[in-house]
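Novice: quick one, what's the 3D model for this:
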Amino acid sequence: MATTIAELVFIPAPGLGHIMSTIEIAKLLVSRAHHLSITVLVIKPLPNPTFGSGSAITTYIDSLSKSTMDRISFIQLHQDETPPVMDSKAPVASTQVFINSHCKYVRDVVADMINKPGSRRIAGFVVDMFCTAMIDVANEFNIPTYVFFTSNAGFLGFMFYIQTLCDDHKQDILELSCSSDAMISIPSFVKPVPTKVFPATIQSREGLEIFLWSARKLRQAKAIMVNTFMELETHAIKSLMEDITIPPVYAVGPILNLEGAAGNMSENDVIRWLDSQPPSSVVFLCFGSMGSFEEVQVKEIAHALERSGYRFVWSLRRPPSDQTTRAPTDYEDPSTILPEGFLERTAGIGKVTGWVPQVALLAHHAVRGFVSHCGWNSLLESLWFGVPSATWPIYAEQQINAFEMVVELGLAVEIKLDYKKDMFNHEVDEVIVMAEEIERGMVDEVIVMAEEIERGIRRVMEDNDVRTKVKEMSEKSRAAVINGGSSYASVDYLIQDFVRNIF
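Specialist: Predicted coordinates for the structure are as follows:
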């Protein structure tokens, strides 16, 4: 008798980290359940300030379309002939409008899938945390929706709690989030959370409205899959599971794309340089696909590295130079931005480069510490490879991630917890003028000084207590995803949930 095949419809957000994580969980599900197949509906990216330049994402999508994945297929969704304009002054709302404009095209594709002769039963939608508007489309077809939450359980609990404060207790969230010295007890955290690490999103009316809308939509899901594991976020996951107002939560992580660590990197110049370094001797600085700094901050980082005396690899990116991409690029000549003579003085111990394959570097035996922007994928990668992080959050929920890792869990050291960079709301010419004014001391821009950076670098390289905890969590992260592990079992329960939907 033929095996019944259940279909899942995946809808990732048009950001590289979101799409890659989605593909990894899709591959995991089909490898574990031979009666499942998955159709991924791909939103073609536009250059926008929330997800960055579309070029890297487009390249990745093109590579997927050329690859063969057993029981995973891809459909690129149509777009409006005149897509919504990305408004730099309202980036969150613009992104939401852009994603939501694809609902009608999702509806058309799913209708075709259902009406096709011999079609498989659709067991569920699996939508990214930014694509929860698609829940309404799934409801039209009476199909349950699952959310793939690409951040952590602590932040998921934070979202629900802020929404409860606003909707049920009529708390003025704007006033709360702008309080610089308040501490708030949040159920998904053991320790009080300072308002200074609240995301910048909820410090504006426009951002707060989208944030609250997203939290309300999350409550409509049948279940939420979170890229974390029980041993890492025990308290947060249990607090979510015990709250009957929240959909069931499946901790399925760490979901990581480790191909960059396993692939042939021998031709990479940075990897060759690392091969020549002593084991566990290098600090690696990387601030994500959207991370860059103005010249005055770059010089402070350089001074800190030079004073520390540690070997280093520094992924140095150039801030956006035009209104189209709003994404960092590589410098043709980094010496133009660095202190005079820095490259010559550090030639024996340091490597300044542009974009690097982060996973491959974290996996390298020479790397001992990681200065990170605290994107959740990056933190999971660093834990997987047992490399302690020094936190330097920039945007989105990264400040809360940094707080959780340093204060709540003791798995990282602090450079900053509350650093926030205005990624989107300055025109390029304003940024240039502002940088010049900073140099002349006319603007009180937040600059992290060399002394503070050096302290963080020294601690991430020397704090053996944190290093021991990170090594232990590395072992737990790997155990969680194999047979008998907590996330392995969670995926089993999730698959059973999917299958029950078609019977």
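Novice: please make it C-alpha for all contacts and neighbour counts, starting now.
Specialist: OK.
Novice: contact partners for R307?
Specialist: R307 makes contacts with E454, as judged by C-alpha atoms under 8 Å, 6 or more residues apart in numbering.
Novice: helix or strand: which one has it?
Specialist: In the assignment (DSSP states H and E), R307 maps to helix 295-308.
Novice: in that helix, which residues are buried?
Specialist: Neighbour counts over helix 295-308 (16 or more other C-alpha atoms under 10 Å) mark 295-306, 308 as buried.
Novice: contacting residues around whatever helix or strand comes next after that helix?
Specialist: Moving toward the C-terminus from helix 295-308, the next helix or strand (DSSP H and E) is strand 311-315. Contacts with strand 311-315, where a contact means C-alpha under 8 Å, 6+ apart, come from 270, 281-287, 305, 349-356.
Novice: any chance you could map the strands in the stretch 251-400 of the chain?
Specialist: For the stretch 251-400 of the chain, strands defined by DSSP state E, counting those that start in this stretch occupy the ranges 282-286, 311-315, 317-318, 329-330, 350-353, 367-372, 389-391.
Novice: can you put these in JSON lines and add mean neighbour count and distance to L361?
Specialist: Shown next, in JSON lines, are the strands of the stretch 251-400 of the chain (neighbours: other C-alpha atoms under 10 Å; distance: least, C-alpha to C-alpha, whole Å):
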{"stretch": "strand 282-286", "mean neighbour count": "24", "distance to L361": "8"}
{"stretch": "strand 311-315", "mean neighbour count": "23", "distance to L361": "9"}
{"stretch": "strand 317-318", "mean neighbour count": "23", "distance to L361": "17"}
{"stretch": "strand 329-330", "mean neighbour count": "17", "distance to L361": "18"}
{"stretch": "strand 350-353", "mean neighbour count": "20", "distance to L361": "12"}
{"stretch": "strand 367-372", "mean neighbour count": "26", "distance to L361": "7"}
{"stretch": "strand 389-391", "mean neighbour count": "33", "distance to L361": "13"}
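Novice: second input sequence below; structure requested for side-by-side comparison:
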Amino acid sequence: MRVFPELYQKQDGLDFLICAIGSMRKAKGILINTFLELETHAINWFSGTNFPPVYPVGPLLNLDSVAGKADDTNVFRWLDSQPWASVVLLCFGSMGCFDEAQLKEIARGLERSGHRFVWSVRRPPPQEKSFEVLQDDYDDPRVVLPDGFLERTSGVGKVIGWARRVSLLANEAVGGFVSHCGWNSMIESLWFGVPTTTLPIYCEQQMNAFEMVVDLGLAVDLKLDYKINVINPEGDTVIVMAEEIERGIRSVMEDNEMRAKVKEMSNMSRATVVEGGSSYTSVGYLIKDMMRNII
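Specialist: Model (predicted):
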């Protein structure tokens, strides 16, 4: 239960969830951005229920930006000069940001790990507009990072603002991913065969992290139940410390067994969308069922 969204841990939230699930039963079919080989048990479970047909049609990815690398060419030029699978990517989505205290701990953990890195650092929106506007980039990230961090890690890592996550994951130098565990990020990391260590922030991300680490064994645990700006019983904001960050980075970069499992799932994810693959076939079933309903 600790990885459930806070909304669902209260009666009003559970009532809303039950109502939403009831509405789903009225649909003619449900399309899901996943694939049979990834979530076999969950997908097969639906066949024995009174739910509408479930069509796993993923992974659905926007790969248009991979070839262009149109954002920060300096970062990609640097990545192209690094050894294979030697760089850890830290990227937390379009709404993923941290306060200064947490950023400093991440920086210390990164530096202590000794691994090459690319880190996307975003500035939080004003507190009163936290869910109304997206983050912006810092004019100078030195204002929130430890003194001398950028100078000490020059040549070892890059601190950047917003970047296309898919383009970065596609680069062969990227060998690990510290992620907020949004579902798009999870699907993309599997497609490119990049193992993930989990640092979920809000909503369903804790559940995604739990599934990837505990259920599927396709990610390593930095944190499973972390929620940004949560207050502990002593009244202090919960912070993931540098030691935990260092451990998570070392785990994802040095676990060759995990890397092999993720690579195997990467091959499955690509096979599923070509002719004869499970998602390709699922789309075919969807079209046939739609035509049957029209006729």
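Novice: to P194 of structure 1, which of the strands of the stretch 251-400 of structure 1 lies closest?
Specialist: P194 of structure 1 lies closest to strand 389-391 among the strands of the stretch 251-400 of structure 1, at 16.0 Å (C-alpha to C-alpha).
Novice: chain center to that closest one: distance?
Specialist: 15 Å (C-alpha atoms, centre = their mean, to the nearest Å).
Novice: check stretch 231-242 of structure 1 too.
Specialist: Using C-alpha atoms, centre = their mean, the offset of stretch 231-242 of structure 1 from its chain centre is 20 Å.
Novice: which part of structure 2 matches that stretch?
Specialist: Residues 37-48 of structure 2 are where stretch 231-242 of structure 1 lands when matched by TM-score structural alignment.
Novice: skipping adjacent residues, who's closest to the equivalent of V296 of structure 1 over in structure 2 in space?
Specialist: Matched to structure 2 by TM-score structural alignment, V296 of structure 1 sits across from A101. Residue nearest to A101 of structure 2 in three dimensions, not counting chain neighbours: I239, with 7.7 Å by C-alpha to C-alpha, 6 or more residues apart in numbering.
Novice: doesn't K104 make contact with the one you found?
Specialist: No. Between I239 of structure 2 and K104 there is no contact under C-alpha atoms under 8 Å: 10.3 Å.
Novice: hmm, back to that, same list (the strands of the stretch 251-400 of structure 1) but as CSV, adding distance to D275 of structure 1.
Specialist: Formatted as CSV, the strands of the stretch 251-400 of structure 1 follow (distance: least, C-alpha to C-alpha, whole Å):
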stretch, distance to D275 of structure 1
strand 282-286, 11
strand 311-315, 12
strand 317-318, 23
strand 329-330, 23
strand 350-353, 13
strand 367-372, 10
strand 389-391, 21
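Novice: tell me which of these sits nearest to L208 of structure 1.
Specialist: The closest of these to L208 of structure 1 is strand 389-391. By C-alpha to C-alpha, the value is 25.0 Å.
Novice: so the closest one aligns onto which residues of structure 2?
Specialist: Against structure 2, strand 389-391 of structure 1 falls on residues 196-198 (TM-score structural alignment).
Novice: identify the residues contacting that stretch?
Specialist: Here stretch 196-198 of structure 2 makes contact (C-alpha under 8 Å, 6+ apart) with 176-181, 186, 189, 209, 218-224, 248-249, 251-252.
Novice: residue contacts, the corresponding residue of structure 1 for A70 of structure 2?
Specialist: In structure 1, A70 of structure 2 lines up with M265, judged by TM-score structural alignment. Contacts for M265 of structure 1 (C-alpha under 8 Å, 6+ apart) come out as 271, 360.
Novice: just the closest of the buried residues of helix 295-308 of structure 1 to V197 of structure 1, please.
Specialist: Within the buried residues of helix 295-308 of structure 1, the smallest distance to V197 of structure 1 is 20.7 Å, found for Q297 (C-alpha to C-alpha).
Novice: please enumerate the helices of the stretch 1-150 of structure 1.
Specialist: Along the stretch 1-150 of structure 1, the stretches classed as helices by DSSP state H, counting those that start in this stretch are 16-32, 54-66, 91-100, 103-115, 134-140.
Novice: include mean neighbour count and distance to W314 of structure 1 when you put these into JSON lines, please.
Specialist: Listed next are these as JSON lines, based on neighbours: other C-alpha under 10 Å; distance: least, C-alpha to C-alpha, whole Å:
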{"stretch": "helix 16-32", "mean neighbour count": "19", "distance to W314 of structure 1": "21"}
{"stretch": "helix 54-66", "mean neighbour count": "15", "distance to W314 of structure 1": "21"}
{"stretch": "helix 91-100", "mean neighbour count": "20", "distance to W314 of structure 1": "29"}
{"stretch": "helix 103-115", "mean neighbour count": "15", "distance to W314 of structure 1": "41"}
{"stretch": "helix 134-140", "mean neighbour count": "17", "distance to W314 of structure 1": "40"}
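Novice: of all these, which lies closest to A480 of structure 1?
Specialist: helix 16-32 (13.7 Å).
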